[in-house]
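Engineer: let me see the structure of the following:
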Amino acid sequence: MELHLLTVAIVFAAIFVVELPDKTFIATLVLATRFRPLFVWIGVSLAFLVQTAVAVTVGGLLAQLPKQPVEIFAAVMFVIGGVILLRGAGNADEEERETEEEFAHKGPPSALGLRVILVSFTVLFLAEWGDLSQLLTASMVLRFHQPVSVFLGASLALVAVSGLGALLGRALLTRVRLSTIRRVGGGLCLVLALLSVLQILGVLGA
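Structural biologist: Model (predicted):
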């Protein structure tokens, strides 16, 4: 299957800014304060890879349906994603505190090595189902019809976000507010929605 670097870059940018203000970023940060960050990052990244594969598979199956309804569905999903992020921006900082409390006691504090990886994998795997980034990943497959490129772009974005959460999360949050990141992500989703609508109307090529 052909790899399209532009699609990889677009998907990476979109999923990165959508996932960065998500609760899974905070969960990774909290886990990394309790356990060795490297093992947390490995566990979280593995969970993300599995869920991205599922999202891409679902998107690929939906892409087999008639073209125009699928394109309309993808545009609607981008609009919903943008609205959710923009409406939730004002509450982002309060949600950050609630998420820290929620994940502060996940897993036994004495866990080491493979057990940390398993705990991190399980916590994020269960927390991420139906997450906005997963829905948008499936929508990206419908938008671009390039599942391999979408999988690579989304996976790299999620692995990068989990790495930031595990290694630099606390320092990053002292410099950039989650509400600001969420607004950027919402705006990007709406741009993708607009591009999808223009494609449906024939203004842009497929």
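Engineer: only C-alpha atoms for contact and neighbour calcs from this point on.
Structural biologist: OK.
Engineer: state the distance from residue 185 to residue 21.
Structural biologist: Residue 185 sits 9 Å away from residue 21, going by CA to CA, to the nearest Å.
Engineer: and residue 169, what does it touch?
Structural biologist: Residues near residue 169 by CA atoms under 8 Å, 6 or more residues apart in numbering: 25, 26, 29.
Engineer: for the comparison step, fold the sequence that follows:
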Amino acid sequence: MDPLADLQDHIPNQSIYHSADFITRFVHAFAVSFLFIVVSELGDKTFFIAAILAMRRPRMIVFLGSIFALGLMHTFSVLVGMSAKLIPRYLTQTIASVLLLVFGGKMVYDGCRMKEGCEQEEFEEVKQEVSKGETGEDEAENGGNRITNGRIFLRRWISPVFLQAFTLTFLAEWGDRSQLTTIVLAAREEPFGITMGGILGHSICTGLAVLGGKFLSEKISTRTVTIIGGIVFIGFALYSFIYRNS
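Structural biologist: Next comes the predicted model:
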């Protein structure tokens, strides 16, 4: 019996096994990330920012600026989560499950305390913030300071609308619930699946905001979406606890 022949027969089987295992982990991570981003971002501040800007500016440029900021932030969050894999797996799984349980509980609590129609109030608040930002930019341009000179330089190469959408979205997303959730998920799931699923989720939410954000803000109940999102978070956290201990 030739040991080398046995080894050669074994290698393809191992390769197929690892490929199938990767696909399973990728699909699971992709689906989880997509679902979590959608329930987190629908009716969120970044959703309203894209909707308001698209009412005044070219929709495609607003979409590109917003999704570039969201994609950059999402990828950064995945990298941060991947660094947590240096910690023992059982510990990261426990921490991730606890955090998801906390996030979910807070979402359900906040959703129950919301009043029906609160999405219109938030829409108007974000609209005022965007208007103030535009007014501040106009005043800065009239002042002719160094910052303005830098902006003028950037605007020679990049669309001002793109810069506005990117900046407002990036600042709104920093420290947001979806960013923290992405870090938690990347610490326990397949990172490439988390990245791709999250970017697709962001793209769909931003696309909906750009195409019909004002209409959707009147039809979508932020209270309902928040409560459902919280239940999803709690359900996944409990599933993680059971799966880890099984």
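Engineer: for the second structure, longest helix please?
Structural biologist: helix 3-41 (DSSP state H).
Engineer: with the first structure overlaid, how far apart is the helix or strand just after it on average?
Structural biologist: Of the helices and strands lying after helix 3-41 of the second structure in sequence (DSSP states H and E), the nearest is helix 45-56. On superposition with the first structure, the mean distance recorded for helix 45-56 of the second structure (mean CA distance after the TM-score superposition for the first structure) is 1.2 Å.
Engineer: now the angle between helix 3-41 and helix 45-56 of the second structure, please.
Structural biologist: Counting by axes from the mean of the first three to the mean of the last three CA atoms, to 10 degrees, helix 45-56 of the second structure lies at 70 degrees to helix 3-41.
Engineer: which bit of the first structure covers helix 45-56 of the second structure?
Structural biologist: The alignment of helix 45-56 of the second structure onto the first structure (TM-score structural alignment) spans residues 23-34.
Engineer: so which bits of that stretch are buried?
Structural biologist: Under the neighbour-count criterion of 16 or more other CA atoms under 10 Å, stretch 23-34 of the first structure has 23, 24, 25, 26, 27, 28, 29, 30, 31, 32, 34 buried.
Engineer: residues contacting that stretch, please?
Structural biologist: Defining contact as CA under 8 Å, 6+ apart, one finds that stretch 23-34 of the first structure is touched by 19, 37, 40-41, 44, 95-96, 99-100, 103-104, 106, 109, 120, 124, 127-128, 161-162, 165-167, 169-170.
Engineer: how far off centre is that stretch?
Structural biologist: Centroid displacement of stretch 23-34 of the first structure relative to its chain, using CA atoms, centre = their mean, to the nearest Å, is 15 Å.
Engineer: now do stretch 169-184 of the second structure
Structural biologist: Worked out by CA atoms, centre = their mean, stretch 169-184 of the second structure lies 6 Å from the chain centre.
Engineer: in the first structure, what range does that stretch match?
Structural biologist: Aligned using TM-score structural alignment, stretch 169-184 of the second structure spans residues 124-139 in the first structure.
Engineer: what's the matching stretch in contact with?
Structural biologist: Against stretch 124-139 of the first structure from outside (CA under 8 Å, 6+ apart): 11, 15, 18-19, 24, 27, 44, 47-48, 51-52, 55-60, 74, 77-78, 81, 150-151, 154.
Engineer: ok, 7 Å please
Structural biologist: Stretch 124-139 of the first structure is contacted from outside by 15, 18-19, 24, 44, 47, 52, 55-56, 58-59, 74, 77-78, 81, 154, using CA atoms under 7 Å, 6 or more residues apart in numbering.
Engineer: now swap in stretch 5-18 of the first structure and tell me
Structural biologist: Contacts to stretch 5-18 of the first structure, defined as CA under 7 Å, 6+ apart, come from residues 133, 149-150, 152-154, 156-158, 161, 181-182, 184-185, 188.
Engineer: so which of these sit within helices?
Structural biologist: 133, 149-150, 152-154, 156-158, 161, 181-182, 184-185, 188.
Engineer: nearest to residue 194 of the first structure among those residues?
Structural biologist: residue 188 (9.9 Å; CA to CA).
Engineer: what's the closest non-adjacent residue to that closest one?
Structural biologist: Leaving aside its sequence neighbours, residue 188 of the first structure sits nearest to residue 14 (CA to CA, 6 or more residues apart in numbering; 6.6 Å).
Engineer: show me what that neighbour lines up with in the second structure.
Structural biologist: Using TM-score structural alignment, residue 14 of the first structure pairs with residue 36 in the second structure.
Engineer: picking up where we left off before, next, the buried residues of the match of stretch 169-184 of the second structure.
Structural biologist: For stretch 124-139 of the first structure, by 16+ other CA under 10 Å, it's 124, 125, 128, 132, 133, 134, 135, 136, 137, 138, 139.
Engineer: check the secondary structure at the last one for me.
Structural biologist: Looking back up the chat, that one is residue 139 of the first structure. Three-state call for residue 139 of the first structure (DSSP: H, G, I helix; E, B strand; the rest coil): helix.
Engineer: quick one: it from residue 178 of the first structure, how far?
Structural biologist: Distance from residue 139 of the first structure to residue 178 of the first structure, by CA to CA: 24 Å.
Engineer: any idea which element residue 54 of the first structure lies in?
Structural biologist: Residue 54 of the first structure belongs to helix 37-62 when assigned by DSSP H and E.
Engineer: mean shift between that helix and the second structure?
Structural biologist: Looks like 0.5 Å for helix 37-62 of the first structure (mean CA distance after the TM-score superposition for the first structure).
Engineer: this completes my enquiry, with thanks.
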